[in-house]
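Visitor: Show me how the following folds:
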Amino acid sequence: MAKKYDAAFKAQAVQLVTELKKPIAEVARDLGIPDTTLPQWLKNVRQHPDRPFVGSGKLRPADQEVHDLPRRIRDLEEENAILKKAMRLVANDRK
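Guide: Now for the predicted structure:
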């Protein structure tokens, strides 16, 4: 199971690299985190400086919208199909 790190720990690790100019590999080794984890945290800070670490299993609002779109499309298509059937029934009753 992957180890979980809180936002403060991640921020401190990123700070060691960005402000103290320590090498990524050295910081990762000193903190006991995988070599591929710290670069991902740095990428998150660069891409989303206002809120780089949203938490495990959580999405940013824009990402959540994209995640929810297929379900919304499916629901709307189902509603549309129901309305089409209802329209046919109403049209047949008028004849």
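Visitor: use CA for all of it now, contacts and neighbours both
Guide: Will do.
Visitor: SS state for the residue positioned nearest the centre of the chain?
Guide: With distances taken as Cα atoms, centre = their mean, residue 59 lies nearest the centre of the chain, 3.3 Å away. Following DSSP: H, G, I helix; E, B strand; the rest coil, the label given to residue 59 is coil.
Visitor: Check the gap between it and residue 14 for me.
Guide: As judged by Cα to Cα, to the nearest Å, residue 59 and residue 14 stand 21 Å apart.
Visitor: same thing with residue 49?
Guide: In terms of Cα to Cα, residue 49 sits 12 Å off from residue 14.
Visitor: Tell me which of these two has more neighbours.
Guide: The residue with more neighbours, out of residue 49 and residue 14, is residue 14; 24 against 11, by other Cα atoms under 10 Å.
Visitor: nearest residue to that one other than its sequence neighbours?
Guide: residue 42 (6.1 Å; Cα to Cα, 6 or more residues apart in numbering).
Visitor: chain center to stretch 59-71: distance?
Guide: Distance of stretch 59-71 from the chain centroid (Cα atoms, centre = their mean, to the nearest Å) equals 8 Å.
Visitor: One more, so I can put them side by side:
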Amino acid sequence: MGSKQQKYDTEFREGAVRIVIETGKPIPEVAEELGIHSGTLHSWVSRWRRNGSASSDRPTPAEASGRLREAERAELERLRREMGEKNKRIRELEMERDVFKRCMALWVK
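Guide: As a prediction, the model looks like this:
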């Protein structure tokens, strides 16, 4: 009888861990979305929190020293730029909401 243990590549494991870490979603929810066992994902996240890597393989020299690859750096800059734009939009919407609240308060009086 064959082994039922599924093998996942490093990229998939790291992507799954990033979803949990970056979105803050619960591990069981992410595991269900990805079609993997929540215990498996939990062990990957635990390993990442301990040594910063979701894979059981040794990190590359660039990863070990904490340096980002060029693609990762570009993605990080893009995400920071998007986050800044979204935060700006949120502040604008909050100001509009406050104006509408004041208008309603004046109108009710």
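Visitor: what's the TM-score here?
Guide: For these two chains in superposition, a TM-score of 0.52 is obtained (TM-score structural alignment, normalised by the length of the first structure); 56 aligned residues with a Cα RMSD of 2.0 Å.
Visitor: follow-up on the earlier one: state the distance from the residue nearest to the centre of the first structure to residue 67 of the first structure.
Guide: Residue 59 of the first structure is 9 Å from residue 67 of the first structure, by Cα to Cα.
Visitor: still on that earlier bit, could you report the neighbour count for the residue nearest to residue 14 of the first structure?
Guide: Neighbour number of residue 42 of the first structure under other Cα under 10 Å is 21.
Visitor: That one matches what in the second structure?
Guide: When the second structure is aligned by TM-score structural alignment, residue 42 of the first structure is paired with residue 45.
Visitor: other SSEs contacting the one helix or strand that match maps to?
Guide: Secondary structure from DSSP states H and E places residue 45 of the second structure in helix 38-51. Contact analysis of helix 38-51 of the second structure by 3 or more Cα pairs under 8 Å, 6 or more residues apart in numbering; DSSP states H and E lists helix 10-23, helix 27-34 as its packing neighbours.
Visitor: now for those helices, which one comes closest to residue 79 of the second structure?
Guide: helix 10-23 (11.5 Å; Cα to Cα).
Visitor: How about residues contacting that closest one?
Guide: Helix 10-23 of the second structure is contacted from outside by 25, 26, 27, 30, 34, 41, 44, 45, 48, 53, 54, 55, using Cα atoms under 8 Å, 6 or more residues apart in numbering.
Visitor: and the third one, what pairs with it in the first structure?
Guide: Alignment of residue 27 of the second structure against the first structure is given by TM-score structural alignment, with residue 24 as its counterpart.
Visitor: Which residue is the nearest non-sequential neighbour of that match?
Guide: Nearest to residue 24 of the first structure is residue 17, by Cα to Cα, 6+ apart, at 6.1 Å.
Visitor: Report how many residues lie close to the one you found.
Guide: 19.
Visitor: Buried subset of the contacts of helix 10-23 of the second structure, written for PyMOL?
Guide: Those of the contacts of helix 10-23 of the second structure that count as buried under 16 or more other Cα atoms under 10 Å are selected in PyMOL with:
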select buried, resi 27+30+41+44+45+48+53+54+55
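Visitor: Of the contacts of helix 10-23 of the second structure, which is the nearest to residue 62 of the second structure?
Guide: Distances from residue 62 of the second structure to the contacts of helix 10-23 of the second structure, taken by Cα to Cα, are shortest for residue 53, at 12.6 Å.
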